[in-house]
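A.B. asks: Quick one: sequence and predicted model below, then my questions.
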Amino acid sequence: MKGTVLIIDDEPSICASLEFALENDYEVWSATDPEKGYDILEKEAVDLCLVDLKIGRESGINVLEKIKASHPQTAVVMITAYGTISSSVEALQKGAYSYLTKPLNMDELSAVIERAFQYQQLHKKVDYLTSELEKKYDRDGFFARSEAMNKVFKLMEKVKQVNTNVLITGESGTGKELVARSLHFSGVRSREHFEVVNCAAIPEQLLESELFGYEKGAFTGAVQAKKGKFEAAHKGTIFLDEIGDMPLSVQVKLLRVLQRKEVTRLGSNETLHLDVRVIAATNKDLKEEVSKGNFREDLYFRLNVIQIHLPPLRERMDDVPLLARHFIQTLNEELGLHIEGLTKKAEAALRNYAFPGNIRELRNIMESSMVIAEGSKIDEGDLPETVTGGKDQHVYSRENIGWSLKEVEKNHILRTLEHNSWHRRRTAEMLGVSERSLRDKIKLYELTPQKPAESAGGE
């Protein structure tokens, strides 16, 4: 992708000559007054500005300060025919990347621009890695000690140091993205970008452009070129979440990218070669989706080189107290609370709950319970009725011998819907699942609101 340069100089001839000199290597805009330059900065993604030290009555130093205040990531190179030591030092102190004097030496200018672009990319990478590596994506980040998760950890240890594609399966809320991040940030690509795409959250007409990028003018609304997620993940990892919801039309193009290891932006004829590790995740049975014609078999085999299956929380109940304590600690910091932990009754109630929304639901339960708790610890009465079995609620636990897991899930979703008067967003939040996942479950179990019973006396 070409870098983008904005020239702000009050001499039209300077703007024209610089545009002519740079347009083969960069995408170039120019403005003869600062206000027009600010407008361009708001509308376009500008990497670097060339700013004259004196623009009519306006000081270039003031323009520099305004640019850095509103667009701190944009590099600024000052140019002037009136170069002095004091003005160059002031410009650098105010955030300019470099300082050149007229008449400009084009070889020197090109070298400065290239160094500025390299510095920007390095700076962006350092910021990105600093923020990501502050998080903990090793084994301890999962807060698990169950045998079921130990098997997952052993497989992850083998997979993280290779570049093989991975398919992570499991119900909603089991921590699939955490596994993907751990594989990346503890593996051989940890110093490169980790890009996330939720295939279920992006409309079909936008998903292709999000994945593969587009050029300016490729379609209505494409006012500037945009790098796709695959391109951004070059040398790193792309995580395709909810891959089972990807439309067939996009699956075809994704398969081509994986086979050829190259991508072409929408509206472009230029092919970009890629080195990207693909980690995909789904809460659906992709084999079943293949048999139904909803998912391409060749894409399934391309993604499913190594499969990591995450067990639902109800199959790793030994991890519940550990996770609960972790959430209490982190939520105390986020919410400014001082909850010390769980009472024995509260812990027992959590251990006997089926958690259809898995870890995500447990976190939501901890948050709501912490907010309403009156004591220093969360007691059984602070937990939601869906957990403890309050009025008009069923307790779906390991004590319900003979119930299939589908029966547990179906009845729990129905009761939670009824509790929320069939408000789907509130129900999804309470269950710790996405609205789309909830909608799929309602369709799967053919759940419908029950009509109120007619009065005995008739009309």
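C.D. replies: That came in fine, so what should we check first?
A.B. asks: contacts and neighbour counts: CA atoms only from here.
C.D. replies: Noted.
A.B. asks: tally of neighbours for the residue nearest to residue 52 when sequence neighbours are not counted?
C.D. replies: The shortest distance from residue 52 to any non-neighbouring residue, by Cα to Cα, 6 or more residues apart in numbering, is to residue 79 (4.8 Å). Residue 79 sits with 24 neighbouring residues when counted by other Cα atoms under 10 Å.
A.B. asks: second one coming, line it up with the first:
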Amino acid sequence: MKPTVLIIDDELAICDSLRFALEDDYYIQTTTNPQEGLAKVRQDMIDIVLLDLRIGSINGLDILKEIKQQVPSTTVIMMTAYASIESSIEAIKQGAYYYIEKPINIEELYLLLSRAVEYKQLSNKVETLHEELEQRRGYNQFLGKSKAMQHVFSIIDRIKDIDSSVLILGESGTGKELVARSIHNTGKRKNGPLEIVNCGAIPEALLESELFGYEKGAFTGATQRKEGKWVAANGGTLFLDEISEMPLPLQVKLLRVLQERELTPLGSNKKIALDVRIVSAANKNLEQMVQEGKFREDLYFRLNVIPLSIPPLRERKEDLPLLIEYFLEKYCLEMNRAKKTFSRAAYQLLLEYGYPGNVRELGNIIEYSVALSINDEITEMELPLSVQTQRSAFTAPSNRDNQLQLPIGMTMKEVEKEVIAATLQHCGGHRQKTAQVLQISERSLRDKINAYNLKEKK
């Protein structure tokens, strides 16, 4: 298929002569009106524009600038009877491929057009590869080519440059923090700070000072001033992970800051204006917590302006090959191991596994396998036992035959105690794993262990 060339020149004779010289090898369109030329570039599939530097009283560089703004992929060659170093440099700066002097040498023009066509084809290939890579890798190393993840990437792209609050919802291990980082790193605030606070990992007594800060001498032990995360995030983004674990008294203070967009650190009389975008995340049902009185309704609506749900890995298994490849390469590199592969049987087990711990669990499984493997091929026997037997390490724990026997008449507190105790035993006393199984934070698990006086396996 012949490339299409648009000639924009105020001299009709030049347009006609160039048409006659080039029409055997190119589809030629001409116009003496620069605005008509711009319309053709927008509406038609124009490959190359031959643009005069002077079109009556109009500066061709202004038309060049508009072409590159409206259709950046269009290749433009400037034509000029007033060639100078300054004009040629400015044309290249504005995005022109090259320039040619009048009167035009047809052989020179043919050579230039041939190179321009090659350049155009190469640019199209690069753009296609870039688009494929973006679809393959997603955002900010957030991998996924499934429809579910492409939908997530689409939402990120639409919300990255606005300041509305985002609430990220999803099971543990789905990558909620990575989504928050993607929103920040690809948006208009990417040059500002990103501060992260895990509300479930910080003791309640310290969470307030971590968020809001304090002045020296504000309380006993405050030997120096501490800048809170709110202020540290000014001009950027504050990510509040496990927001469901924030105590009710702190929820009130958080709501006030969200409403007023300013705060006063403890021990200070000075208000600090805030320009911070809030992104929060939860793996619990906040609506249910609101109904139970465990989470403030007004705060929930403040945070949940734009909800973004991350699908669990079991609902996007078409992404498994991509994720397996990524983690395998990552851990081989980190452990300084030669490139490894999975045997057919091992790979099939990985594809069939349920991944209740989602992407985080997949990464752990592959890290384990790379660490323990002896040869370049990882066999099914070098996978974790839970994958070999297709039984998740996070299935319901048991005291006998993988079943927890609960007599009728037990109170809910007694049931909770028995379930926590059995899960602790099943997980070998591992708190983090136990908390993931029960879908509660480690802090909540610690409080329940203390409340029920449960003994942990050391």
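C.D. replies: It's in. Note that the structure is predicted; figures quoted are calculated from it, not measured.
A.B. asks: follow-up on the earlier one: quick one: the residue nearest to residue 52 of structure 1 from residue 328 of structure 1, how far?
C.D. replies: 55 Å (Cα to Cα, to the nearest Å).
A.B. asks: what do you get for residue 67 of structure 1?
C.D. replies: Counting by Cα to Cα, the gap from residue 67 of structure 1 to residue 328 of structure 1 is 43 Å.
A.B. asks: which one of those two has more residues nearby?
C.D. replies: More crowded of residue 67 of structure 1 and residue 328, by other Cα under 10 Å: residue 328, with 24 against 21.
A.B. asks: For the more buried one, which residues are in contact?
C.D. replies: 339-341, 366-367, 370 (Cα atoms under 8 Å, 6 or more residues apart in numbering).
A.B. asks: go with 10 Å
C.D. replies: 334, 337-342, 363, 366-367, 369-370, 377-378 (Cα atoms under 10 Å, 6 or more residues apart in numbering).
A.B. asks: so residue 420 of structure 2, which of the three states?
C.D. replies: helix (DSSP: H, G, I helix; E, B strand; the rest coil).
A.B. asks: tell me the contacts of it?
C.D. replies: With Cα under 10 Å, 6+ apart, residue 420 of structure 2 has these contacts: 397, 414, 426, 434-435, 437-438, 445, 448-449, 452, 454.
A.B. asks: now, which of these sits nearest residue 224 of structure 2?
C.D. replies: Nearest to residue 224 of structure 2 among the contacts of residue 420 of structure 2, counting by Cα to Cα, is residue 445 at 32.8 Å.
A.B. asks: on that earlier part again, going through the contacts of residue 328 of structure 1, which ones are buried?
C.D. replies: Burial by neighbour count, 16 or more other Cα atoms under 10 Å: within the contacts of residue 328 of structure 1 this picks out 339, 341-342, 363, 366-367, 369-370, 377-378.
A.B. asks: gap between residue 162 of structure 1 and residue 181 of structure 1?
C.D. replies: From residue 162 of structure 1 to residue 181 of structure 1 the distance is 14 Å (Cα to Cα).
A.B. asks: okay, these two: which has more neighbours?
C.D. replies: residue 181 (24 against 13).
A.B. asks: which residue lines up with that one in structure 2?
C.D. replies: Under the alignment (TM-score structural alignment), residue 181 of structure 1 maps onto residue 181 of structure 2.
A.B. asks: so is its match in a helix, a strand, or just coil?
C.D. replies: helix.
A.B. asks: Enumerate every residue touching it.
C.D. replies: So residue 181 of structure 2 contacts 139-140, 142, 175, 187, 190, 194-196, 237, 239, 279 (Cα under 10 Å, 6+ apart).
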